[in-house]
Structures are given as C-alpha cells and as structure tokens.
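# I would like the atomic coordinates for the input below:
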Amino acid sequence: MLALSRKKGEGIIIGDDIEIVIIDVTKEGVKLGINAPKNISIHRKEIYLQIQDENKKAMESSGETAELLKNMFTKKE
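Down below sits the predicted model:
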C-alpha cells in the first residue's frame, strides 16, 4: 500500500487516466474527486462489497433455479 500526504487541491494520478483530487478536508473526513474514464466503475468500498455479495447469492440461487427448471422439463418415463 502506498500512503501519501496531500493537501486540499492536490491530487494523485493512477496509471495514465485516473486522477484523485483532495476537494476538502474537515473534522468529519476527506472529500475526494475522482476523474476516470466512463468504462471504469467507481464505488465506495461498502457498496462494492454489497454488490459482490449480491452477485454471489444470485449465482448460488441461479444454480438451484436451473436444477428446478431442468427437473420440470425433463421427460418422465
């Protein structure tokens, strides 16, 4: 992990096309601005983890659903 000190108005560059700028610093926290290409998704970490969890649950349930559908449409002899 790289740890940097930055002041309001300063920023960092990631790769060639992602810029993170310090917009404001208060007692409650730091406000960041992120400039990145539209094809790069940007989420708060807690939201990203929720998305990952929901995707995992969907994959698990889709396997169960596929098995139920298979059993419904399988010819019975």
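# from now on I want contacts and neighbour counts done on CA atoms only, so please keep to that.
Will do.
# quick one, strands of the chain?
Remark: strands assigned in the chain by DSSP state E are 11-14, 18-25, 30-35.
# buried residues, the first one. List them.
Just to be clear, that refers to strand 11-14. Buried residues in strand 11-14, counted by 16 or more other CA atoms under 10 Å: Gly11.
# for Glu10, see how far away Ile20 is.
9 Å (CA to CA, to the nearest Å).
# which one of the two is surrounded by more residues?
More crowded of Ile20 and Glu10, by other CA atoms under 10 Å: Ile20, with 15 against 11.
# ok, and the closest non-adjacent residue to the more buried one?
Ile34 (4.6 Å; CA to CA, 6 or more residues apart in numbering).
# another sequence for comparison is provided below:
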Amino acid sequence: MLVLTRRAGESVMIGSDVTVRVLEIRGDVVRVGVDAPRDVQVHREEVFHAVRAANLEAASAAAPSPSVLAGLRRRPVPAPSQPSDPAAAETGPGVSPPAAR
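Predicted coordinates:
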C-alpha cells in the first residue's frame, strides 16, 4: 500500500485520468474529491460492497432454469403475414400506388 501525506488543496493522480484531491481537513475527518471519467465508477467502500452484493443476488435470482430455456427453443416462429390485396403488396414505403386511368 502506498501511503502519502497531502495537505488541503493537494492532489494524487491515479493513472493519467483520475485525480483525488484533498478538499478539507477538520480534526480527524478528511473530505476528498475524485475527478474521474464517466466510465469509471467511484463509490465509497461500503456502497461498493452493497451494490456488488445486490448485483450478485439479482443475477442468481434472475437466472432462468434450463427447462424454461428449453421451452423457449421449442416455441414456433410465426410466419410473416401476407397481404390479402395483391395490389397492396405493390405499395409500401417509397412506392407510389398505381395512377388512376
């Protein structure tokens, strides 16, 4: 573990795109700010563990049973519907209906 001493207003760089800045020190409480790209998740440790536990629980509860998956594989695929009017088959997006004579 790297141990550093920083004063209020000083920062620590993690890689080239994450900055941890000491914002304020009051007694034994230190306020820090983390500047990171949006794709980097930043959580307090207790929140991180709670989110991870909830995700693991949801993933195990949401996993479908093999019998459900087998039933889905056997489900027939409906055939595309055919227009009842042959002239209607000739019209569609970008196709103009035949001109009246």
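# quick one, what contacts the residue nearest to Ile20 of the first structure?
By CA atoms under 8 Å, 6 or more residues apart in numbering, the contact list for Ile34 of the first structure reads Ile18, Glu19, Ile20, Val21.
# filter those residues to the buried ones?
Buried among the contacts of Ile34 of the first structure by 16+ other CA under 10 Å: Val21.
# dump the contacts of Ile34 of the first structure into TSV; add distance to Gly63 of the first structure as well.
Below are these laid out as TSV (distance: CA to CA, whole Å):
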residue	distance to Gly63 of the first structure
Ile18	37
Glu19	40
Ile20	40
Val21	43
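# of the contacts of Ile34 of the first structure, which are reproduced in the second structure?
Retained in the second structure (both residues aligned by TM-score structural alignment, their matches' CA atoms under 8 Å) from those: Ile18, Glu19, Ile20, Val21.
# what does the second one correspond to in the second structure?
When you say that, I think you mean Glu19 of the first structure. Using TM-score structural alignment, the partner of Glu19 of the first structure in the second structure is Thr19.
# how many neighbours does Ile22 of the first structure have?
17.
# I meant His43 of the first structure, not that one.
10.
# could you check how far it is from Ala58 of the first structure?
Per CA to CA, His43 of the first structure is found 20 Å from Ala58 of the first structure.
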